[in-house]
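S.K.: this is a predicted model, with the sequence first.
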Amino acid sequence: MSRTKPKVRVEVDKDKWGMNDNTYSSPPDYYYDEEFECADCGKKQTWAAVDQKYWYEELGKTINSCARYCSVCRAHTKALKEEQKRHMEEMAMKPKHQNENFFKNK
């Protein structure tokens, strides 16, 4: 006998829902846990109802957006961006090349 996990539901604050959207849609009554597949690695994940509430109501994200990446892939992308930022800051600190004008586009 397999037991299915009950669907979690969280009530929607209708005053906050869709506050940044120009939409004629009526808000749902509840958020439910949603299954999705990561767009990078293909791993099955659950976008929790409480995370949806935070995403839409507290962060004010568009109601047409949804989860696309798992936490591991999001962390990897964030680390890559931080490394790129660190590298660019290091490059800005380097002294200019003595013949810099030679390399500029004319």
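M.R.: Cool, the structure landed.
S.K.: going by C-alpha atoms from here, please, whenever you check contacts or count neighbours.
M.R.: OK.
S.K.: just the helices in this protein please.
M.R.: 49-53, 71-93, 100-103 (DSSP state H).
S.K.: ok, residues contacting the shortest one?
M.R.: Put plainly, it is helix 100-103. The contact list for helix 100-103 (Cα atoms under 8 Å, 6 or more residues apart in numbering) is empty.
S.K.: re earlier: among the helices of the chain, which is the most enclosed?
M.R.: With neighbours taken as mean count of other Cα atoms under 10 Å, the helices of the chain reach their highest mean count in helix 49-53, at a mean of 19.
S.K.: comparison target, given below:
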Amino acid sequence: MKSNKQRRAEIMAARRQRKRLRTVATQLEQRRVPLAANALPVDAAALMPTNSYGAPVWQTRGFYLDLAFTCKDCGAECLWTAQRQKWWYEVAKGHPDSTAVRCKPCRAKERARKETARRVALAGLQKKMEAKEHP
């Protein structure tokens, strides 16, 4: 258990960190840093609201960059493009802490697997309901 003094020190440290991040974001905004060729600016007003204590790196930075990741199903090295990130966070309202974990073919397989499981479960429920109606 922490004392109030320890807890207060943690709170103050977190506030200082947030203030530093806001300062960096403000400086970037004021300097209008030229974006890389594959970078897209973040529209903070279009993001899903969260109750997080801090903003993700890409939001603080002010622009999206292509992000390399490894597919969790097939292990392929993939690229999550800045354009897809912008769509995910701003249009689809994806959670700011989420990232891509599957490549496109594996995402399609996972959607098909879930649809099949859903269809089987609904068929089982339908059969159960019919059995209840006609004993």
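M.R.: Yes, it's here. Note that the coordinates shown come from a computational prediction; the quantities given were computed from them, not determined experimentally.
S.K.: want to throw the helices of the first structure into a markdown table with distance to Glu35 of the first structure?
M.R.: Compiled in a markdown table, those are given as follows (distance: least, Cα to Cα, whole Å):
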| stretch | distance to Glu35 of the first structure |
| --- | --- |
| helix 49-53 | 11 |
| helix 71-93 | 14 |
| helix 100-103 | 52 |
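S.K.: what about the aligned residue in the first structure for Asp73 of the second structure, neighbour count?
M.R.: Alignment note (TM-score structural alignment): Asp73 of the second structure maps to Asp40 of the first structure. As a burial measure, Asp40 of the first structure scores 12 neighbours (other Cα atoms under 10 Å).
S.K.: enumerate every residue touching Asp40 of the first structure.
M.R.: Asp40 of the first structure is in contact with Tyr69, Cys73, counting by Cα under 8 Å, 6+ apart.
S.K.: mind redoing it with 10 Å?
M.R.: Arg68, Tyr69, Cys70, Val72, Cys73, Arg74 (Cα atoms under 10 Å, 6 or more residues apart in numbering).
S.K.: could I get those in TSV, plus columns for distance to Tyr56 of the first structure?
M.R.: Formatted as TSV, the contacts of Asp40 of the first structure follow (distance: Cα to Cα, whole Å):
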residue	distance to Tyr56 of the first structure
Arg68	15
Tyr69	17
Cys70	18
Val72	22
Cys73	21
Arg74	19
